[in-house]
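Chemist: need a 3D model of the sequence below.
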Amino acid sequence: MTAGFNTRIWTYFCGFLALSGISACQQAGKPGKADSLAMRAAFAESPVLTAQQSLETFRLENGFTAQVVAAEPQVIVPVAMTFDHRGRMWVAEMTGYMPDTAGTGEDAPNGKIVILEDTNGDGTADTRTVFLDSLVLPRALAIINNGLLVAEPPRLWFVEIINDKPGRKTLVDSGYTEGGNVEHQPNGLLRAMDNWIYSAKSSKRYRFEKGKWKKEDTHFRGQWGITQDDQGRLYYNNNSENLLGDYFSPGLGSHNPNQRRVEGFDENIVPDNRTYPIRPTPGVNRGYMKGVLDDSLRLVNFTAACGPVIYRDPLFGEGFNGNAFVAEPSANLIKRNVLRDSGYFVRGKQAYAGREFLASTDERFRPVNLSLGPDGALYILDMYRGIIQHKTYLTPYLKKEIGMRELSDPLNCGRIYRIFPTGAKPVAFQLKADPASLIAALDHQNGWIRDKAQQMLVDAQQQAVVPQLRARLGQPGIGRIHAMWALEGLHAITAADLLPLLDTSDAALCRQALSVLPSILNKTNAAQLRARLAVAATSAQTAPAVAYILPAFAKSDAPGAQTLLAAIWQRFPDSKIVADAVIGNAHNKEQALLTAITQWNPDTNLVVRRRLEKVLVDISNHRKARLDEALIKEYPRGNLLFKTICQTCHGADGEGIQSLAPPLNHSELVTGKKERLIAIVLYGLTGPVQVNGKLYKSPEINGDMPGIASNDEFSDSDIAQLMSFIRNAWSNKAEKVTEREVQAVRKQYKGRQKSFTMEELK
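Modeler: Have a look, this model is predicted:
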């Protein structure tokens, strides 16, 4: 059916507010000065609706239809999903998440991985097969060859698939989710175009190669959900930022762990974080704070952005291909963003002013993940529940909201919807395993199908397809890039294959070829490639990518790499992106590079020089910031709490994480007055925040740090240990905090819910 407002509910709402002198119909599109008491009265209850009833509360973009694909009992609390080559859905069910506001029983082994299938082609799943059960909070999955990767904190498993039943189980990573709570642990498991598997909230990537699992470091990315575009660039977000992403292929990027920030990665793609709910949304964790809700009690900016997806199919019509859709479960909506390339830069904006692609009046509609289907439809995973905030940061205000509208129950719901143009009849394309069909599918109009065809070719590891892939590589079109990466995955790509693609007249294709080069560089082909790299190094569009691959090139031709590197920083000394790519080559040789740059040009304002000097300062600070083992032994509970609630945003080294949080190391807020730090930890802090002479504010960091005063899981002794630990970790040195001092601050601010601001703390 075509989704629209539930007419009965909306008519009642308009009539109710009309009695209060408020035009509800005016309020629908754009929040105004509505009477918040009347708004609360109109939505005083949040009844549990059937999937079909909830569907009728959707306000969806004109010309589109929403359909229920699956609902309880077929699917329960879905949080992640992937399709197999037959179009079946493999779904992770996080059944144990937050059974109540205290999280009682959250460690119960009741999570599952299920297979949902539509056997009659009507778009609705009619069979459910449990593949794995007895899991504790499973959060991500990915199909690889003949098995399934499953993230079950803290471990990452690979489970063989034998006739839809689990076979041998292999531990891929015992520390996939090191530290953190449920909201702040790695997830996603996106099998990207470059044949590596990436996660959000993580700086690790994985690959199955020659019978073994490989693990490497990569850029830290996002919080919940990760996706890619047609160029294989990754996109993600955090809870308060609409869309972040990279300008380059994920295999590129810094090889220098001394760099804390690398330009061109973790970029703010869509800076506009406004949201436009169509119902009051007081049930957000910081709803009592000024500016979080507007006068009509609707969320102003993202507070739970998650599950982004790049839509890669023509089904939706002109202007939609390449758009980024983002879920916001706390505001019951789906955001649409329009992205545009400008060289290697990606810029984006919200598709609409004052409205959303999809919004609902059902408070329990909780979209947490989005997927492009093999049928071209947009799939929505709806946890369908009241509580979405994890207990670690749950405020008394939100606990009250949950109680007022009885949002704790039920716990056995869940829905999957798909969105498609009205009148369309999307049918899933089923991939055949024969090589000819898979190679043809590399040019399919649907991005998911292209990706899957490449993956199946790589998984099969059949060298017989190499000539066909090489022939496809010589022809233009989107399939060329997939053919190139398929050859890379088969270990069959050669310098001769890539040389024609290193033509800077097609900069995007050249950057793709440069991304592949590290996998085939050797002393035999280095001389052949050097001249072509020298040409690419003169173009602003490709020079950063050349600089990024030079560490690999240096293994075969160190003098040649140094010559190319110098040519790049001398040609582009005032480009931040080039500067950071250059510094990526100088791991533990930063001072020598600075000397060379200074001798070439003594100008202290050169961007490459200033960026390099910043890295040298960071190195100096980091050397002083080694954690003392004696400190960990003295404050074991403090160390554990730091890993659980602080590390995932502030970093293991206490130096902060881009887009999330400022440093704890060298922070006067940490080492200054104990009472101030205790107040911040208990009740939270709202930015902007001044740390060590620098002002941190949104979107550079998350604008709000929640407190833990209302979390019964942590005793005052635990909290005192946590603060004593961070006050003496890294380069910090300050007096320890006692349990009695924590209790004194609690007493002083008894009943407080509101986060502190810097002005208050002064």
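
Chemist: C-alpha from now on. contacts and neighbour counts both.
Modeler: Will do.

Chemist: tell me which residues of the longest helix anywhere in the chain come out buried.
Modeler: What stands out as the longest helix in the chain, according to DSSP state H, is helix 607-623. If you call a residue buried by 16 or more other C-alpha atoms under 10 Å, then helix 607-623 has these buried ones: Val607, Val608, Arg609, Arg610, Arg611, Leu612, Val615, Leu616, Ile619, Asn621, His622.

Chemist: stretch 267-284 too?
Modeler: 267-284.

Chemist: one more: stretch 346-357?
Modeler: Val346, Arg347, Gly348, Lys349, Gln350, Ala351, Arg355, Glu356, Phe357.

Chemist: going by distance to Glu406, which of the residues you listed wins?
Modeler: Glu356 (27.2 Å; C-alpha to C-alpha).

Chemist: now do the same contact list for that closest one.
Modeler: By C-alpha atoms under 8 Å, 6 or more residues apart in numbering, the residues touching Glu356 are Leu60, Glu61, Thr275, Tyr276, Pro277, Leu333, Ile334, Lys335, Arg336.

Chemist: and which of those residues is nearest Ser342?
Modeler: For these, the nearest to Ser342 is Arg336 (19.8 Å; C-alpha to C-alpha).

Chemist: thought Gln350 was touching the closest one, still the case?
Modeler: Yes - using C-alpha atoms under 8 Å, Arg336 is in contact with Gln350, at 6.2 Å.

Chemist: any idea how far Ala579 is from the residue nearest to Thr604 when sequence neighbours are not counted?
Modeler: In this structure, Thr604 finds its nearest non-sequential neighbour in Arg610, 7.3 Å apart by C-alpha to C-alpha, 6 or more residues apart in numbering. Arg610 is 9 Å from Ala579, where distance means C-alpha to C-alpha, to the nearest Å.

Chemist: again with Lys733
Modeler: For Lys733, the distance to Ala579 (C-alpha to C-alpha) stands at 34 Å.

Chemist: the two - which one has more neighbours?
Modeler: Ala579 (25 against 16; other C-alpha atoms under 10 Å).

Chemist: before we move on, back to that, let's have the contacts of Glu356 in a markdown table, adding secondary structure and distance to His482.
Modeler: Converted to a markdown table, the contacts of Glu356 look like this (DSSP: H, G, I helix; E, B strand; the rest coil; distance: C-alpha to C-alpha, whole Å):
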| residue | secondary structure | distance to His482 |
| --- | --- | --- |
| Leu60 | strand | 34 |
| Glu61 | coil | 33 |
| Thr275 | coil | 36 |
| Tyr276 | coil | 38 |
| Pro277 | coil | 39 |
| Leu333 | strand | 33 |
| Ile334 | strand | 30 |
| Lys335 | strand | 29 |
| Arg336 | strand | 27 |
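
Chemist: which residues of the stretch 51-200 of the chain fall in helices?
Modeler: 51-55 (DSSP state H, counting those that start in this stretch).

Chemist: correction: the stretch 651-762 of the chain
Modeler: So, for the stretch 651-762 of the chain - with DSSP H, counting those that start in this stretch - the helices run 668-671, 674-683, 716-728, 739-748, 758-761.

Chemist: sequence B follows; please return its structure for comparison with A:
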Amino acid sequence: MKKLLYPVITVLLTAVLFHCQTNKPKGSFPKVTAQEGAGQPVDVRMDRDHSPVIPAAESMRYMQVEDGFAVQLVAAEPLVNTPVALSFDSKGRLWVVEMQGYMPDTLATGEERPTGKIVILTDTNGDGVADNRTVFLDSLVLPRAICLIEDGILVAEPPNLWYYEIRNDKPGRRTLVDPKYTEGGNVEHQPNGLLRAMDNWIYSANATKRYRRKGDTWLIEKTHNRGQWGISQDNVGRLYYNDNSINLLGDYFMPGVGATNKNQRGVPGFSERIVTDNRVYPARPTPGVNRGYMQGVLDDSLRLTTFTAACGPVVYRGELFGSSYTGNVFVAEPSANLIKRNILDERGYVTQGKQAYQGREFLSSRDERFRPVSLYNGPDGALYVVDMYRGIIQHKTYLTTYLKGEIARRDLTLPLACGRIYKVVPKNKTLRRVTLPDQPEALVSLLSHPNGWVRDMAQQQLVDGKFTQVIPALRRLTNETHNLLPALHAFWTLEGLGALTTDDVVVFARQPAWPLRMQALSLLPALLNQTTYAAYLPVLEQLVAQSDTLAAPYAAFAAQALRAVQPATADRLVLNLARTYADNRFVAGAIVSTLEGREEAFQQKLTAELPNTTMAIHSQLNRVITGSRNARGNRDPQALTRAFPKGAALFSSSCQTCHGADGNGIKALAPPLNQSQWVTGDKDKLIAIVLFGLTGPVDVNGHVYKAPEINGDMPGIGYNKELANEDIAQLLSFIRRSWRNNADRISTEEVAAVRQRLKDRQKAFTVAELNGL
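Modeler: Model prediction:
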């Protein structure tokens, strides 16, 4: 930290705060003072042409929150500035990521400047409100996530993932964990989250890698791609996430299995749509959304109808709200200034959910600058809300002309140095601050705490402290299987300490309670080797013989590790599973995940025993085999990158996240570019799509793609005037000649001609409009 600059920065922030508090157009809002009852609806006239900055204490008066709850302020400017993520340490302090460089204006002027920070916010007098700010790190470029682990902190600063040792709240030695934490993508489409999950691995949203520290070494493994912004876990360690237009996605299975076949595009049971209802109910008109010009995006009252910026989901795991809220998932929607509540229903390993309310939200605000972007469980059981509090939240890559006009209409660009953190609490309940003790035995007792945050932190402190002296106490806790959650945490704490034995796993794998069996079975692929297979194989065989439908996918996931030591035994196990569960898509997907490079050979064996090729196992095998054959015929990506360097870079930053590196599209996001007639066909139509976007449904090679199979709207990139015609021409030439596409190039002049002809266009195309060009 640059100590000499801190007094100057403090003065500047104070000046900005004064601007935040006084930059209020006269007549836009009546004066409202903070008083008891904050959070109740305020009967004021909202002027669509004005969106003033409202001081935090007053902004809470514009919030409508569920009956019986209240919103309390934790921190506000100048103590915090443009917060996007946070983490609590063992003392209950807030470590906050400040992305101060994000979109200073509609052109993102100076976005690359090193203005980001990691700050520590402390409540020194115990009143629940932070009153002290310490800058831990500064001079960061668009930082996006942190994770406290052992004696340090992971910091995601694209493209790098760093680890800093912490010494008296100051950064010590820095280690580069991953120079490619983000590969391509723009600010809206880069990994984030850094969730330290129950299985002791660290997961990110919008990423295919997970991380773990072992001694001084950082392990990096492949995992499933998950969501866009924000990631959370439930009480048994399964992950939840979403993308901007989808309320809630998640995994039916534990996160450490199934991501082992590079030829398999999507494993059933992962990235499942948990809540299908994407309707939102803003408390105010919300014309300032990127596609507000499109029919159906806004209703007759100019309110957003469905999610357009869903993010920051969190599974509520505290005890403060009451049992009816435990396991509910809250989702932020900053474009509509609200937080949604979803109620989940678990049946076997399948989890589905519904919105808690129709026609209203858990929390909504009539302050347009209220931008909830991340949600968290707190040490006190409260729901914590990170409010970026600013006007512009759409990145320039996809910023439409329409939204630029809305930003100008209500002067949403400035100020930039605001930000708030709130917590939602039940009324008439006493909040108790929880700090973690130093004594290992006391930490073991906290594995039974009713608050999931406390259990997680106790587990992490035991693992980080390498407190092997508590192993006997942990093992006793695993034997108390009637206390489900403490037993789960004790099991994974033993794993984190390297003390989990084969007997421990076998005992858990035979428990009648499914969540206990699930933990053990999820570990088998990592534990099964030449030494242990003799102990684990009878467990797998027994599960299959008993037709344990819940365990069957996990038995299939374990077959790959078994094949490394007993190939013939693994093949018999998989064939037995295939015969028994031939039309179960989850078992089929798990089987295929273990067959990389062996899919066609297995299909021949399977067809001999199961000639009915309409079964799920055959369908999934056919898709993987076809994709693998196509990949072998793809063009050389390195040669194409050399031929179209700007195009390859632009594809990576703007297209790859939704369409996939292989061009085959991504579930719930976008259709294929590979062998698409829209890519290889009429040049002018392709140029128009990329410049201004496309609203579905859209037919690609005989298959009609529409929501929810894909996001119904593809944003254009032509609204960015800084994007040169040459760069767009290279991008289009790159995708027209990538993978199995073999179309001719597009020239700079061709792009310029279409751009000039359509220069007045301000909305995305439909297929009908494209066909009329």
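
Chemist: with structure 2 overlaid, report how far the helix or strand following the longest helix of structure 1 is off on average.
Modeler: Using DSSP states H and E, the helix or strand that follows helix 607-623 of structure 1 in sequence is helix 629-634. Once fitted to structure 2, helix 629-634 of structure 1 is off its aligned match by 2.3 Å on average (mean C-alpha distance after the TM-score superposition for structure 1).

Chemist: pull out the buried positions in helix 629-634 of structure 1.
Modeler: So, applying 16+ other C-alpha under 10 Å, buried residues of helix 629-634 of structure 1: Leu631.

Chemist: equivalent range in structure 2 for it?
Modeler: Aligned by TM-score structural alignment, helix 629-634 of structure 1 corresponds to residues 638-643 of structure 2.

Chemist: so how far is that stretch off the chain centroid?
Modeler: With C-alpha atoms, centre = their mean, to the nearest Å as the basis, stretch 638-643 of structure 2 stands 31 Å off its chain's centre.

Chemist: and the contacts of it?
Modeler: Contact with stretch 638-643 of structure 2 is made by Gly647, Ala648, Phe734, Arg737, Ser738, as judged by C-alpha under 8 Å, 6+ apart.

Chemist: hmm, back to that, most neighbours per residue, which of the helices of the stretch 651-762 of structure 1?
Modeler: helix 716-728 (a mean of 23; mean count of other C-alpha atoms under 10 Å).

Chemist: could you give the angle of that one to helix 674-683?
Modeler: 120 degrees (axes from the mean of the first three to the mean of the last three C-alpha atoms, to 10 degrees).

Chemist: mean distance between helix 716-728 of structure 1 and structure 2 after superposition?
Modeler: Helix 716-728 of structure 1 versus its aligned partner: 0.8 Å mean (mean C-alpha distance after the TM-score superposition for structure 1).

Chemist: which residues in structure 2 does that helix align to?
Modeler: Counting by TM-score structural alignment, helix 716-728 of structure 1 corresponds to 725-737 in structure 2.

Chemist: go on, stretch 368-385 of structure 1?
Modeler: Going by TM-score structural alignment, stretch 368-385 of structure 1 sits over residues 373-390 in structure 2.

Chemist: OK, contacts around the closest residue to Lys697 of structure 1 other than its chain neighbours?
Modeler: Nearest non-adjacent residue to Lys697 of structure 1, counting by C-alpha to C-alpha, 6+ apart: Pro688, 4.3 Å away. Each residue near Pro688 of structure 1 by C-alpha under 8 Å, 6+ apart is listed here: Leu695, Tyr696, Lys697, Ser698, Gly703, Thr757, Met758.

Chemist: alignment lookup: Pro688 of structure 1 to structure 2.
Modeler: Per TM-score structural alignment, Pro688 of structure 1 is aligned with Pro697.

Chemist: Asp684 of structure 2 versus its match, what's the distance?
Modeler: In terms of C-alpha to C-alpha, Pro697 of structure 2 sits 20 Å off from Asp684 of structure 2.

Chemist: cool, Leu723 of structure 2 as well?
Modeler: 18 Å.

Chemist: kindly report the same for Leu573 of structure 2.
Modeler: Distance from Leu573 of structure 2 to Asp684 of structure 2, by C-alpha to C-alpha: 54 Å.

Chemist: please identify the residue most distant from the middle of structure 2.
Modeler: Distance from the C-alpha centroid of structure 2, by C-alpha atoms, centre = their mean, peaks at Ala608 (42.4 Å).

Chemist: alignment lookup: it to structure 1.
Modeler: Checking TM-score structural alignment: Ala608 of structure 2 goes with Gln599.

Chemist: can you tell me the SS state at that match?
Modeler: helix (DSSP: H, G, I helix; E, B strand; the rest coil).

Chemist: where's it relative to Gln231 of structure 1, distance?
Modeler: Gln599 of structure 1 is 39 Å from Gln231 of structure 1, by C-alpha to C-alpha.

Chemist: would you confirm that Thr644 of structure 1 contacts Glu183?
Modeler: No - with contact defined as C-alpha under 8 Å, Thr644 of structure 1 and Glu183 do not form a contacting pair (10.6 Å).

Chemist: for Gly147 of structure 1, which of the helices of the stretch 651-762 of structure 1 is the nearest?
Modeler: It's helix 716-728; of those, that one is closest to Gly147 of structure 1 (C-alpha to C-alpha) at 41.1 Å.

Chemist: what's the counterpart of Gln430 of structure 1 in structure 2?
Modeler: Per TM-score structural alignment, Gln430 of structure 1 is aligned with Thr435.

Chemist: repeat that for Gly348 of structure 1.
Modeler: Per TM-score structural alignment, Gly348 of structure 1 is aligned with Gly353.

Chemist: and what about that match, helix, strand or coil?
Modeler: Under the three-state scheme (three-state DSSP), the conformation of Gly353 of structure 2 reads as strand.

Chemist: so it sits against Arg273, correct?
Modeler: No - taking C-alpha under 8 Å as the definition, Gly353 of structure 2 is not a contact partner of Arg273, at 9.2 Å.

Chemist: please enumerate the strands of the stretch 451-600 of structure 2.
Modeler: Per DSSP state E, counting those that start in this stretch, the stretch 451-600 of structure 2 carries no strands over any range.
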